[in-house]
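Asker: can't give you the sequence, but here's the structure:
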């Protein structure tokens, strides 16, 4: 038997160190080739680290949340044969029992899709864990278990590395074990439990970016009410006529088109500001970031060259990127390079919001929900579909008057949708 040492790989782009976000294995686990061992976080994306060999994990080289240098020892695996261990590669082993992080951060694949994560299928839904042992599960599964009154430590996970899945909760309930095991099943039972969650990986990056944006940029927001009755009628007509062959249109591709057209008159909004060099770069290409909520937090995949896309092309790309982000499959290139951002909470959009800039951009357009309201049109009270745009700008670069005129231009295009296509 020998030892195969896996070092922190060179992710590229001159990155010298990365954050170890989460282990998917522990000391003593048997692993197979291409099984994902760990997630690491760069400045831009989450990356899977797969195993190149079959073997048994004998040592881990870091703790979740630890920043590790490229080339440092990540993990040691016992293998058949001589292995590749050098004296200088021997890591200081961690304790065999580790506390997993609160939520898995789904990986962002860099160059090619990772092979499916493999793990033995567990027999039976219930397992006994120690009281302080925290089972692996996503935030959605944890919330589902809490709502059902299930203690996760009693549920056997069938996912990779014993991760508890929604199906495992269903199996647990099917065997009628939750009522007997969980005092939380009583809706009005007192609770004194606490939960500490490490802010690491993608959540740490989001927190850092949001804090950095609010500290560096001089935010100001502008809210405008828009009548979307006409464009909603156009959207319904196009979906009825072409939806089966070209795909259904949401409002987002229309808004992307409105941004593209309005930016011709207001190019200062399609810009990046390097505050250290004191340089504003205005771009001809419109790369629209579309803020997307995922299990690991807010991600902003980028619709590149929106100025060259049709409605259906934009719609297909928005859908593709959103699915990739939610499934943890968006690449670094797909999550970077935006010039202006569009953010929407869909039906939960509320009345007004104050979106935070996606630095180094200088403008972000926020979409609120559509509501029907009585409005006065040509002296008559009529029911119209109304929506607010809540947008934020960097006051260091964008003047208030220009911001208002920019949003008014978008309003005019949306309220008279034919003008979106008039050249």
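Answerer: Everything's here; your move. This structure is a prediction, so every number in the text was calculated from the model and none was measured. Numbering: from 1, shown residues only.
Asker: When you work out contacts or count neighbours from here on, use the C-alpha atoms and nothing else.
Answerer: Will do.
Asker: Now do the helices in this structure.
Answerer: Secondary structure of the chain (DSSP state H): helices located at 139-148, 166-174, 178-181, 201-216, 229-246, 252-265, 311-326, 400-415.
Asker: starting at the chain centroid, how far to the third one?
Answerer: Yep, that's helix 178-181 we're talking about. Relative to the centre of its chain, helix 178-181 is centred 34 Å away, using C-alpha atoms, centre = their mean, to the nearest Å.
Asker: Kindly report the same for the fourth one.
Answerer: Here helix 201-216 is found 14 Å from its chain centre; the criterion is C-alpha atoms, centre = their mean.
Asker: And residue 208, how far from residue 43?
Answerer: 10 Å (C-alpha to C-alpha, to the nearest Å).
Asker: To residue 96, which of the helices of the chain lies closest?
Answerer: When those are compared by C-alpha to C-alpha, helix 201-216 sits nearest residue 96, at 22.1 Å.
Asker: For the closest one, which helices and strands make contact with it?
Answerer: strand 17-23, strand 36-41, strand 297-299 (3 or more C-alpha pairs under 8 Å, 6 or more residues apart in numbering; DSSP states H and E).
Asker: Out of those strands, which is closest to residue 412?
Answerer: strand 297-299 (29.5 Å).
Asker: Pick the most buried one from the helices of the chain.
Answerer: helix 252-265 (a mean of 21; mean count of other C-alpha atoms under 10 Å).
Asker: Save the helices of the chain as JSON lines, and put in distance to residue 272 too.
Answerer: Formatted as JSON lines, those follow (distance: least, C-alpha to C-alpha, whole Å):
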{"stretch": "helix 139-148", "distance to residue 272": "34"}
{"stretch": "helix 166-174", "distance to residue 272": "42"}
{"stretch": "helix 178-181", "distance to residue 272": "53"}
{"stretch": "helix 201-216", "distance to residue 272": "13"}
{"stretch": "helix 229-246", "distance to residue 272": "30"}
{"stretch": "helix 252-265", "distance to residue 272": "14"}
{"stretch": "helix 311-326", "distance to residue 272": "22"}
{"stretch": "helix 400-415", "distance to residue 272": "15"}
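Asker: nearest to residue 80, of those helices?
Answerer: helix 201-216 (33.4 Å).
Asker: possible to save the helices and strands packed on helix 201-216 as JSON lines with distance to residue 321?
Answerer: Converted to JSON lines, the helices and strands packed on helix 201-216 look like this (distance: least, C-alpha to C-alpha, whole Å):
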{"stretch": "strand 17-23", "distance to residue 321": "23"}
{"stretch": "strand 36-41", "distance to residue 321": "20"}
{"stretch": "strand 297-299", "distance to residue 321": "10"}
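Asker: before we go on, here's another structure to hold up against the first:
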């Protein structure tokens, strides 16, 4: 028997470190070769770390949200052979590589598994747990059972049960050796809670849950903070009559036309038409298709139009990019949007597919509201926001007639784009969407 240390491998893309966003295992799990141990994030791409050997998890070297340098030890395994650690030197690799610092003692609380390798081996909760409150944080009647700063002793299963019940284990007296807290100690502590916390009806809830921002959510927070702190936004809202556009879109979708290569043309949504309208409007105002380096005071005006499409995924907001929209027709735009949306939702989008935009579209679909104030995707200078479409009565000079209406709520970097230029840009897009035949005219 021996031990095998797994280090964070080079995940590519020239990065020197990555953020740990998920553990798939916990201490004590038996894993096989190629079992996924953890997931790390670089930029907005998530990379899974597999095990190179069979073994039992002895130690996990980081917590969720930690930034880990490439080459740092992250997992220690007990293996059937000699492993890669020299006997008598717990953390010194046998490969002759520079030995890492001595590994700290195992920390059960460092693991926060969502996909345990052996779910059947997780200790079952006691039957009495069904009647216990889920969010109770109370001290025992005799006060804190241990001095301030002393770490309570408990098994990973007890810690998991305490976490689910919202209990601070520092307040629980243990009856085991050296004050170790067992399941019976935890259940006895929960049973002493006030009846009001467990009974039906209204009850006060004074619990506070601390949630650490990690992974994609942390990156979104950083990006939005950067944008709002540096860019003075101006938002312009305009109403668009999309009745004719929707009629054209429905007619085109009824045609089962075949695209180049023999594949059936994709279904058209509003976005491809908006993208083509933006391409035509940018041809008249190329300064809208720019990135502003505010530190150097330089505007990088791009010829290629790379449109970011803000997309909501189970992990959070990402912005896949349709490259060179100026060279795509509406069907090509539709196919690329569909492909990128699927890659974003499945988490398979590459770093290149999630970067390089020069202007962005954001849409909440049917949840789009009447008006929004979109946040610019720094360092771009403009973002086009699509609000929900609805039937409204519109006065035509003699009577009210039903028309399909939609607002565009768009934000601009006021350091680079004046209000007049923003209005001209949106009015040009409005004219193209309201007379959609013009979108197809070169």
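Answerer: The structure has been received and is ready for your questions. Source: prediction; values computed, not measured.
Asker: What does the superposition give as a TM-score?
Answerer: With the length set by TM-score structural alignment, normalised by the length of structure 1, the two chains reach a TM-score of 0.79; 367 aligned residues with a C-alpha RMSD of 3.0 Å.
Asker: Let's have the helices and strands packed on helix 201-216 of structure 1 in CSV, adding distance to residue 62 of structure 1 and mean neighbour count.
Answerer: Shown next, in CSV, are those (distance: least, C-alpha to C-alpha, whole Å; neighbours: other C-alpha atoms under 10 Å):
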stretch, distance to residue 62 of structure 1, mean neighbour count
strand 17-23, 7, 24
strand 36-41, 11, 24
strand 297-299, 24, 18
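Asker: looking at the ones you listed, which is closest to residue 144 of structure 1?
Answerer: strand 297-299 (17.5 Å).
Asker: The closest one corresponds to what range in structure 2?
Answerer: Aligned using TM-score structural alignment, strand 297-299 of structure 1 spans residues 316-318 in structure 2.
Asker: Compare that stretch with structure 1 and give me the mean distance after superposition.
Answerer: Comparison of stretch 316-318 of structure 2 with structure 1 after fitting gives an average deviation of 0.9 Å (mean C-alpha distance after the TM-score superposition for structure 1).
Asker: before we move on, back to that, which of the helices and strands packed on helix 201-216 of structure 1 sits closest to residue 1 of structure 1?
Answerer: Short answer: strand 36-41, nearest of those by C-alpha to C-alpha, at 20.6 Å.
Asker: which ones are touching the equivalent of residue 313 of structure 1 over in structure 2?
Answerer: Residue 313 of structure 1 maps onto residue 332 in structure 2, with residues paired by TM-score structural alignment. Contact analysis of residue 332 of structure 2 by C-alpha atoms under 8 Å, 6 or more residues apart in numbering lists nothing.
Asker: Go again with 10 Å.
Answerer: 259, 265, 266, 268, 272, 325, 338 (C-alpha atoms under 10 Å, 6 or more residues apart in numbering).
Asker: next one: residue 246 of structure 2
Answerer: With C-alpha under 10 Å, 6+ apart, residue 246 of structure 2 has these contacts: 252, 269, 270, 404, 433, 434, 436.
Asker: swap in residue 283 of structure 2?
Answerer: 289, 303, 305, 326.
Asker: Got a PyMOL select line for the buried ones in those residues?
Answerer: Applying 16 or more other C-alpha atoms under 10 Å to the contacts of residue 283 of structure 2, the buried members can be selected in PyMOL as follows:
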select buried, resi 289+305+326
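Asker: Which one of the contacts of residue 283 of structure 2 is nearest to residue 416 of structure 2?
Answerer: residue 289 (11.1 Å).
Asker: from what I can see that closest one touches residue 381, true?
Answerer: Yes. Assessed by C-alpha atoms under 10 Å, residue 289 of structure 2 is found in contact with residue 381 at 7.5 Å.
Asker: so what sits against both of those two?
Answerer: Common neighbours of residue 289 of structure 2 and residue 381 (C-alpha under 10 Å, 6+ apart) are 299, 358, 359, 360.
Asker: Show me what the third one lines up with in structure 1.
Answerer: Pointing back at residue 359 of structure 2 there. So, by TM-score structural alignment, residue 359 of structure 2 is matched to residue 340.
Asker: residue contacts, that match?
Answerer: 259, 269-272, 286-290, 302, 357-365.
Asker: Against residue 343 of structure 1, how distant is the equivalent of residue 224 of structure 2 over in structure 1?
Answerer: Using TM-score structural alignment as the criterion, residue 224 of structure 2 maps onto residue 210 of structure 1. Separation of residue 210 of structure 1 from residue 343 of structure 1 (C-alpha to C-alpha) stands at 14 Å.
Asker: what do you get for residue 20 of structure 1?
Answerer: Taken as C-alpha to C-alpha, the span from residue 20 of structure 1 to residue 343 of structure 1 is 29 Å.
Asker: Test my guess that residue 365 of structure 1 contacts residue 352.
Answerer: No. Applying C-alpha under 10 Å, one finds residue 365 of structure 1 not in contact with residue 352, separated by 11.8 Å.
Asker: Among those two, which residue is more densely surrounded?
Answerer: The neighbour count for residue 365 of structure 1 versus residue 352, taken as other C-alpha atoms under 10 Å, is higher for residue 365 (26 against 19).
Asker: hang on, the earlier thing: possible to save the contacts of residue 283 of structure 2 as TSV with distance to residue 126 of structure 2?
Answerer: Shown next, in TSV, are the contacts of residue 283 of structure 2 (distance: C-alpha to C-alpha, whole Å):
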residue	distance to residue 126 of structure 2
289	61
303	65
305	60
326	63
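Asker: Residue 76 of structure 2: which of the contacts of residue 283 of structure 2 is nearest?
Answerer: residue 305 (48.0 Å).
Asker: Not counting its neighbours along the chain, what's nearest the closest one?
Answerer: The shortest distance from residue 305 of structure 2 to any non-neighbouring residue, by C-alpha to C-alpha, 6 or more residues apart in numbering, is to residue 324 (5.1 Å).
Asker: Ok, residue 365 of structure 2 next?
Answerer: That would be residue 388: by C-alpha to C-alpha, 6+ apart, it lies 5.7 Å from residue 365 of structure 2.
Asker: And the one you found? What does it align with in structure 1?
Answerer: Per TM-score structural alignment, residue 388 of structure 2 is aligned with residue 369.
Asker: what's the answer for residue 291 of structure 2, then?
Answerer: Match for residue 291 of structure 2 (TM-score structural alignment): residue 272.
Asker: just residue 415 of structure 2 next, same as before
Answerer: Match for residue 415 of structure 2 (TM-score structural alignment): residue 396.
Asker: my guess is its match contacts residue 218, does it?
Answerer: Yes. Using C-alpha under 10 Å, residue 396 of structure 1 is in contact with residue 218, at 6.0 Å.
Asker: Give me the common contacts of those two.
Answerer: residue 362.
Asker: so how far is residue 309 of structure 2 from the residue nearest to residue 365 of structure 2?
Answerer: 16 Å.
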